[in-house]
Each structure stands twice: as C-alpha cells, then as structure tokens.
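Novice: Fold the following and give me the result.
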Amino acid sequence: MKKSNPIHQTLTLVKKDLTLELRQQYAFYGVLLYIVSTVFVINLMMGRPDDKVWNALFWVIQLFVAVNAIAKSFMQESRGRLLYFYSLVHPRCFIAAKLIYNVILMTLMSLIALICSIAFLGNPIVNALYFIGMVLLGGISLSLLFTMLAAIAAQANHNAALMAVMGFPLIMPVLMLLANISLSAFVMVYQPGLPKMFLLLGGMDILVIALTMILFPFLWKD
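Specialist: Take a look at the predicted model:
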C-alpha cells in the first residue's frame, strides 16, 4: 500500500472499514436499535407531534445517531493498529478514508432515521424531495464534524468525553442551521434567505474538511 498513490491508499482504507463493518454488524445493529427505540418511545410519549416539534425531534435524533455511529470509527482503532497504519499510509489518506466512510455510514443512518420517523411519528412533510436532500446534506455535515472531533479525541487516549465537550459549541450552529433550513419542507411558502443559509452550511463543511486535513497530520505524529 505504501508504494501506491494517495487515491488508491484512501480507497483501500475505505474498503477496509466497510469490510470490517459488514463482518462486525453488532455496531450497525446497535445504532439501528437506538434509532427505532428512540422514535418508538417518542411516539408513546407524544403521539404525532406538529411540524416544528417533528422537525426538532428529528434533528435531535440525528445528532445522537451521529455521536453513536461515528465515535466508534476511531475508538475501535487500537494504538498498535494506528502505529501499523502510520508506517504504511500518509495521514491525510487515513483521515480522508475515515471522512468518506463516515459520510457513507451517516447517509445510510440518516435515511433509516427518516423512514422510522415517518413510520412512527407521521409524515407532516410537504416537500418530500427537499427534505430528503436536507437529510442527506445534514448527515454529511454531522459526519464531517464528528469525524474531526473523534480524530482529536482518539489522540487523547480515546477520551469520548472530550469529543462531547468540544462538540457541543461546534455542533449547535450546524444543528440550528439544519433545523431552520429544513423547516421549508413543511410549508409551501418560499423563504428568501435559503440560498445564503445553504452557502453558509456548505462553507462550514468545506472549512471542517480543510481543518481536518491540515490538523490531523500533526495529531498523527503524536
């Protein structure tokens, strides 16, 4: 792998993570169980909420799904395995593979969360295609941010509490932005500020990717 180009190294690492996920399906089913049980409990407690409450609950579920699904991507890597990868691949290839893998995983989990929410909490969505696009975009944004946080926490002796502490002030603007943008899927009225909010969300995603690619090689050396 060391003699191959960066793209091949990255794709090989993504394939490795996907293969491990298929073999160790307990993690996937654990997150799936969390989604179904959470939505079911909300249904028992609240029934079918109105539009704004439904939207808020969905993104809160997405937040905790991202924490549970993405934190394990680094927590499952032992020190010995990280040292082995350090001798084989460039750190940017390693973190790029984690970003791609977590985007794929979070995209799948986001769609499952949407299906479960509609099944148990009703379907108040007016513009379905718009909301599905927002769910996918939101899943990507959450996966990018939590991948960066998980990478930092992994270098601090796999301290999951550190990821939660650092993640709270960073994730709140993203979560509020996603909730505000997705509200347009519940009404037929066009909101004039939507293009700016989309640009802001896209800019934040690009910034997270850039920071991750710049900072991770320094963390990798430690």
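
Novice: Could you use CA atoms for every contact and neighbour count after this?
Specialist: Noted.

Novice: Check the protein for its longest helix and report it.
Specialist: Looking across the chain with DSSP state H, the single longest helix is helix 91-121.

Novice: That one: what's the following helix or strand?
Specialist: helix 128-154 (DSSP states H and E).

Novice: Let me see the contact set for the residue positioned nearest the centre of the chain.
Specialist: In the chain, the residue lying closest to the centroid (C-alpha atoms, centre = their mean) is S143, at 2.3 Å. S143 makes contact with 66, 70, 99, 102-103, 106 under the criterion C-alpha atoms under 8 Å, 6 or more residues apart in numbering.

Novice: do the same with A71
Specialist: So A71 contacts 146-147, 150, 160 (C-alpha under 8 Å, 6+ apart).

Novice: Name the nearest of these relative to T212.
Specialist: Set against T212, the nearest of the contacts of A71 by C-alpha to C-alpha is T147 (8.5 Å).

Novice: Next one: that closest one from G122, what distance?
Specialist: For T147, the distance to G122 equals 31 Å [C-alpha to C-alpha, to the nearest Å].

Novice: And these two? Which one has more around it.
Specialist: Neighbours were counted for T147 and for G122 using other C-alpha atoms under 10 Å; T147 has more, 30 against 16.

Novice: Buried ones in the strand or helix carrying I206, by neighbour count?
Specialist: In this assignment (DSSP H and E), I206 forms part of helix 194-221. For helix 194-221, a neighbour-count test (16 or more other C-alpha atoms under 10 Å) marks 198, 201, 204-205, 208-209, 212-213, 216-217, 220 as buried.

Novice: To check against the first, give me the structure of this:
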Amino acid sequence: MQIIQSFKVLVLNKYVISLIKKDLLLELRQQYTLYGIFLYVASTIFVIYITMGQPEEQVWNSMFWVVQLFVAVNAVAKSFLQESRGRMLYFYSIAGARDFVLSKIIFNGLLMMVMTILSIGLFALLLGNPVYNMWQFMGLAMLGGLGLSFIFTFLAAIAAKAQQQAALMAVMGFPIIVPQLLLLGKISKIAFSPVLFQGMLSMVGLLLAFDVLIIALALILFPFLWKD
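Specialist: Below you'll find the model as predicted:
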C-alpha cells in the first residue's frame, strides 16, 4: 500500500505533469511526426491486406503483434533520441531524473494506447474480425502495447547516451522483447475462442509484473545515466 501511495505521489508531481504537457505540445506543433506514424500504421496494414487478404485467426494475431512491435519502435523509441544535449541540460536544471523518465514513460504509454486502438480498428476493417471477444482482446492489446512502450522507452533512455543509438537499441531490445511478444501472442489467443483457458489470470499477472519491473528498473537506473 505504501509503494502504491509513493508511486501516486511521484506521478502527480508537478514536474512530471509539466513535462508530459511539454511532450504533448511538441507533438501537436510538429504534427508531421504524428501524422507520419498514423500513415505508417495505415500503410503497413494496407500492405498486409493486399498481400494476404483476410487471413485466419492465428496469422491475424501474429501479424497484429508484429505491427505493434514496429509501431512501438517508430512511435516510442524516438522520445529520447530526439532530445538534444542542450535540452537535456535544461531539463537537468529544472527537474529530477525520476520525474523526467516517468513523464516519458507515461506519455509514450498514452501514445501507444492510441496507436493500439488505431491498429485494432484498421485490422478489423481491412483484415476482417476473427476475434470472438473483442473487449477482452482490446484490454490485452492495451496491456501489451503499454509493455512494449515501457521497454522501448527504457532502451531509448540507455541508447541516447551511446554513439550507435539505433544499433544499440536493436542489440539490447531483441533478447528482452522476444519473450514479451511470445507471452502476448499466447495470451491474446484467448480472445479468439469462446472456451475459457486455465491459467489466464496467472499469465496476465506475469505480464503486469513484467511491466512493473521495467518501470522500476527505469526509475532506479536512469538517475545514473542522468548524471553522465
């Protein structure tokens, strides 16, 4: 209970809220980046539709998570990579390390949720809707999208301090993201069948624990990068 209360105080910090507003204003002013992500999602799904038509449910599920992975890379990973050294020095003078990284995690999580809703809508429109329980699948997709955004935000924070940023993210991200995708693919199959699966709650709990672990690691390790 005390941990939850501490996290709530940290999230409601005025610096965190101000930094989230800053990222939101930047996205609204630089609309070409946001529209570029929307176009990327729509064009990718349209290409899948042209080449595959309306695939069976297993292929549908697999392609959805592949698209989500690349959407996360393009939409979320740029959060730290676009910050110049001058901006970082300015943020260093007005906010703390945990406030800064937490604002990035929250903003990227919200952005990824929007992209997830857009992806589900386009998949259902173009590739058909083999999902038996759409609300259940949407909840799992939201949870999975948040997990992907947390991972790539954390990796982007580390890679921003390196010279070969894109290559470092690929090397670090592969062993972390593969187990996450395997778990997401297995859990999301539940929404394609009317039969209840045993162990669903334990798998969802494992996914939640993984997300919490990523946030905790970011809050613990990022202050050391912040001082560099």
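
Novice: what's the TM between chain one and chain two?
Specialist: In this superposition the chains share a TM-score of 0.96, using TM-score structural alignment, normalised by the length of the first structure; 218 aligned residues with a C-alpha RMSD of 1.1 Å.

Novice: residue in the first structure matching I17 of the second structure?
Specialist: Aligned by TM-score structural alignment, I17 of the second structure pairs with L11 of the first structure.

Novice: In contact with the closest residue to its match other than its chain neighbours, which residues?
Specialist: Excluding the flanking residues, the one nearest L11 of the first structure by C-alpha to C-alpha, 6 or more residues apart in numbering is A97, at 6.7 Å. The neighbours of A97 of the first structure, taking C-alpha under 8 Å, 6+ apart as the test, are 10-11, 13-14.

Novice: Can you add neighbour count, secondary structure and distance to Q155 of the first structure and give the residues you listed back as TSV?
Specialist: Shown next, in TSV, are the contacts of A97 of the first structure (neighbours: other C-alpha atoms under 10 Å; DSSP: H, G, I helix; E, B strand; the rest coil; distance: C-alpha to C-alpha, whole Å):
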residue	neighbour count	secondary structure	distance to Q155 of the first structure
T10	24	helix	20
L11	17	helix	23
L13	23	helix	19
V14	22	helix	20
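
Novice: Just send the residues you listed back as CSV, with distance to S78 of the first structure too.
Specialist: Listed next are the contacts of A97 of the first structure as CSV, based on distance: C-alpha to C-alpha, whole Å:
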residue, distance to S78 of the first structure
T10, 19
L11, 21
L13, 16
V14, 17
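
Novice: And T33 of the second structure, what's its match in the first structure?
Specialist: Aligned by TM-score structural alignment, T33 of the second structure pairs with A27 of the first structure.

Novice: what sits against its match?
Specialist: 21, 69.

Novice: For the strand or helix carrying it, buried residues please.
Specialist: Assigned by DSSP H and E, A27 of the first structure belongs to helix 26-46. Neighbour counts over helix 26-46 of the first structure (16+ other C-alpha under 10 Å) mark 28, 31-32, 34-36, 38-40, 42-43 as buried.

Novice: which stretch of helix or strand covers R81 of the first structure?
Specialist: helix 79-86.

Novice: Next one: the residue nearest to the centre of the first structure from I115 of the first structure, what distance?
Specialist: From S143 of the first structure to I115 of the first structure the distance is 19 Å (C-alpha to C-alpha).

Novice: Out of the contacts of A97 of the first structure, the closest to Q191 of the first structure would be?
Specialist: V14 (38.6 Å).

Novice: average offset between stretch 167-181 of the second structure and the first structure?
Specialist: Superposed on the first structure, stretch 167-181 of the second structure shows a mean distance of 0.7 Å to its aligned residues (mean C-alpha distance after the TM-score superposition for the first structure).

Novice: Let's verify the residue lying farthest from the centre of the second structure: helix, strand, or coil?
Specialist: Most distant residue from the mean C-alpha position of the second structure: V195, 29.0 Å away (C-alpha atoms, centre = their mean). Assigned with DSSP: H, G, I helix; E, B strand; the rest coil, V195 of the second structure falls in the coil class.

Novice: any idea which of the contacts of A71 of the first structure has the most stuff around it?
Specialist: T147 (30 neighbours).

Novice: The second structure: which residue goes with that one?
Specialist: Alignment note (TM-score structural alignment): T147 of the first structure maps to T153 of the second structure.

Novice: Spit out the contact partners of its match.
Specialist: If you count contacts by C-alpha under 8 Å, 6+ apart, T153 of the second structure has them with 76-77, 79-80, 104-105, 108.

Novice: and what of Y40 of the second structure?
Specialist: V71 are the contacts of Y40 of the second structure under C-alpha under 8 Å, 6+ apart.

Novice: Tell me the counterpart of L217 of the second structure in the first structure.
Specialist: That one, L217 of the second structure, aligns with L211 by TM-score structural alignment.

Novice: Touching stretch 177-196 of the second structure from outside, list them.
Specialist: Counting by C-alpha under 8 Å, 6+ apart, residues outside stretch 177-196 of the second structure touching it are 57-58, 61-62, 65, 130-134, 136-137, 140-141, 144, 148, 151, 197, 200, 203-204, 207.
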